[in-house]
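In: just the structure for this:
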Amino acid sequence: MAGSERSLGEWVDRSLDVESYKRGVFRRPLLHGALIGSLLVMLLPVVMTLLMSTQPSVQISSSTLTGVGSEGLSNYEAVLFEENFATYLVNSFVMALAVAVGKVGIALLAALALVYYDLPFKRLILLFILFTLALPVPVRIVPMYEIMVSLDWENSMLGLVTPYFASATSVLLLRQHFRSISASMVESAKLDGVGPLKFLVYVLIPMSRSMIAGLFAIAFIWGWNQYLWPLIIINDQSKQVLQVGLAQLNPQAGEALWGLIMAGAVITLLVPLLLMITLREPLLDTVSMQTK
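Out: Model (predicted):
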């Protein structure tokens, strides 16, 4: 009797497995089709931008976009050298690199202090860091500008990047990561006479490479995409950045040069895209941790 019940149970289990497998086989093409369709929808604006960047502005305005245009690379040459985008590209790269290095460096030191130092009012400091997340950028623009003018940093790279060095999000993420490191490793470092900075350089940073790479990529792309602050603090056109230069391609009056604008948009997109492809795995790890 027990054997027959066992056989019946095994038959039921196998039947359920077969049914679930059939449902999975049926749903898999639908899922793949939905994913491919979503990918095509997201790629469509990028493909349109690439095609329009090779078109004459007259052809774009007349809505006769049929493929790769007759202008070829001439739009890119005009944007880079006639519209000064080569200079903007260098300025944006220097700005984004400085912002990323500054953000990650200060966040490492702040997280080290919050986790491994017995600071007075540590919880209050942490609450203050959290409070800064509630302050939008427009609220800080006027006081930041007054500080930069008083320091005589207006229209300079220092004035452009210094206000962006502090990052509450980076500090909180690194703090959580440092707290997950085994306490025995910290005690071993103390017994070996390793100081805080050596512990940071030789232990914490090697164990946090993925997190640091992800934060660096996020900070670099964030700095690369800044528009409002560079527009306010920079007066010299030779020191301006790509986002502002791209906005200036659109004239206030007259016909927009859409071919040049799209070529400038493609140039603006290239560096963040290459960085995201290079650091895609640590970037995904950092974003997934940030959403938890």
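In: please make it C-alpha for all contacts and neighbour counts, starting now.
Out: OK.
In: quick one: contacts of stretch 283-292?
Out: For stretch 283-292, contacts defined as CA atoms under 8 Å, 6 or more residues apart in numbering pick out 173, 210-211, 213-215, 217-218, 276.
In: likewise for stretch 66-84?
Out: Identification of contacts with stretch 66-84 by CA under 8 Å, 6+ apart yields 51-56, 85-86, 259-260, 263-264.
In: between the two ends of that stretch, how far is it?
Out: Terminal residues of stretch 66-84 lie 29 Å apart, using CA to CA, to the nearest Å.
In: what do you get for stretch 121-140?
Out: Its start and end residues considered, stretch 121-140 measures 25 Å (CA to CA).
In: report the distance from it to the chain centre.
Out: In terms of CA atoms, centre = their mean, to the nearest Å, the centre of stretch 121-140 is set 21 Å apart from its chain centre.
In: can you check stretch 275-291 too?
Out: Centre to centre, stretch against its chain (CA atoms, centre = their mean), the figure for stretch 275-291 is 9 Å.
In: to compare with the earlier structure, here is another sequence to fold:
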Amino acid sequence: MEADTKTGTAQAVRRNKPRRRTAHIHIALIVICAVLCAPVVYALLGSTQNNSQLLNFRLSPGEFFGENLSVVWNDRDLWRYMLNSAVMSAIIATGKAITGILAGLAFVYFRFPGRSIVFVLVLVTLMMPTEVSILALFGIVDDLGMSDSLAGLTIPFLASATAAFLFRQHFANLPANLSEAAQLDGANPLQFLWRVLIPMSWNVTGALFVIQFLYGWNMYLWPLLSVSGSENQVVQVGLASLQAAGEGQSYGPLLMGALVASLPPVLVFLALQRPFMTGFALTRDK
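Out: Next up is the predicted model:
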């Protein structure tokens, strides 16, 4: 009888250990989420306050939401900057997806001399940040008469080594008999790409589009250098102008502008969340 009691106690202890471990993990995750969300909550509160309320660390919403929103949206034309950034980012993301798909098709399904060398040279460009060649790039764009225009903002960034590598890996892991079956059916390479490869690559394309849209949305140095007027300027440069919004330095409009400017990337991610997650899951599994 005593042995049964000890056995039951030992089993109960073993059952409680996973529960305690799970509880500790949940507590740790809650703390991490609270720390990560604290700046967003502070920005939400600060965007509704004036300087005195913000500097006094008021922990409740203020009464200046409409005024701060009017400053950034109407007085500082943030809507125009956001529209320019949205168009630029969509063009860059779409262009990189198209060129990446075509590059992946060439590297996997075409045989040409020096194919491996060309692919290595493409990968080498991943180690060259834009800042290294930005002055030379500006000279080329200016000589072509594309400075201070949407073409000058987007055309230099329509190709991506990341996209070429991603689609090359994706196509290389597809069944090899797909291309053979397409050739037997009389399909040319573009028909094979359009009817077979692209329908099988929507998840990877969605994941790439999200990443490249965020890349275009966060561009600051190149638009600051290549665009001189405010008509074609982008949101990151527009946010910098909010540092003098209102009388002197006003922090409420700064926080309001940062929050409003973060909405389009969030909406793009939410719209493409499933292909984004699935695309990277497929890449990881392969």
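In: what is the nearest of the contacts of stretch 66-84 of structure 1 to residue 133 of structure 1?
Out: Using CA to CA, residue 264 comes nearest to residue 133 of structure 1 of these, at 32.3 Å.
In: quick one: that closest one and residue 247 touch, right?
Out: No: look at residue 264 of structure 1 against residue 247 with CA atoms under 8 Å: they stay out of range, at 9.6 Å.
In: between the two, who's got more neighbours?
Out: Comparing residue 264 of structure 1 with residue 247 by other CA atoms under 10 Å, the one with more neighbours is residue 264, at 26 against 13.
In: what residues are up against that one?
Out: Going by CA under 8 Å, 6+ apart, the list of residues near residue 264 of structure 1 reads 76, 79, 85, 246.
In: quick one: what's aligned to it in structure 2?
Out: Aligning on TM-score structural alignment places residue 264 of structure 1 opposite residue 257 in structure 2.
In: which residue is nearest the middle of structure 1?
Out: residue 218 (3.0 Å; CA atoms, centre = their mean).
In: so which strand or helix has it?
Out: Element membership for residue 218 of structure 1 (DSSP states H and E) is helix 209-224.
In: residue range for that helix in structure 2?
Out: Under TM-score structural alignment, the match for helix 209-224 of structure 1 in structure 2 covers residues 202-217.
In: same question, stretch 129-143 of structure 1
Out: Going by TM-score structural alignment: stretch 129-143 of structure 1 matches residues 122-136.
In: what comes up buried for the matching stretch?
Out: By 16 or more other CA atoms under 10 Å, the buried positions in stretch 122-136 of structure 2 come out as 122-123.
In: burial check on the closest residue to the residue nearest to the centre of structure 1 other than its chain neighbours, number of neighbours?
Out: Distance criterion CA to CA, 6 or more residues apart in numbering; nearest residue to residue 218 of structure 1, sequence neighbours excluded, is residue 283 at 7.4 Å. Other residues within reach of residue 283 of structure 1, judged by other CA under 10 Å, total 23.
In: state the distance from the counterpart of residue 283 of structure 1 in structure 2 to residue 212 of structure 2.
Out: Aligned by TM-score structural alignment, residue 283 of structure 1 pairs with residue 276 of structure 2. Note on residue 276 of structure 2: its distance to residue 212 of structure 2, by CA to CA, is 12 Å.
In: what about the strands in the stretch 101-250 of structure 2?
Out: Remark: strands of the stretch 101-250 of structure 2 are absent; assignment by DSSP state E, counting those that start in this stretch.
In: and the top helix by length along structure 2, what does it pack onto?
Out: In structure 2, with assignment by DSSP state H, the single longest helix is helix 2-46. For helix 2-46 of structure 2, the elements it packs on are helix 251-261, judged by 3 or more CA pairs under 8 Å, 6 or more residues apart in numbering; DSSP states H and E.
In: got the buried residues for the helix it packs on?
Out: For helix 251-261 of structure 2, a neighbour-count test (16+ other CA under 10 Å) marks 251-258, 261 as buried.
In: over to stretch 161-176 of structure 1?
Out: The neighbour-count check on stretch 161-176 of structure 1 (16+ other CA under 10 Å) flags 161-175 as buried.
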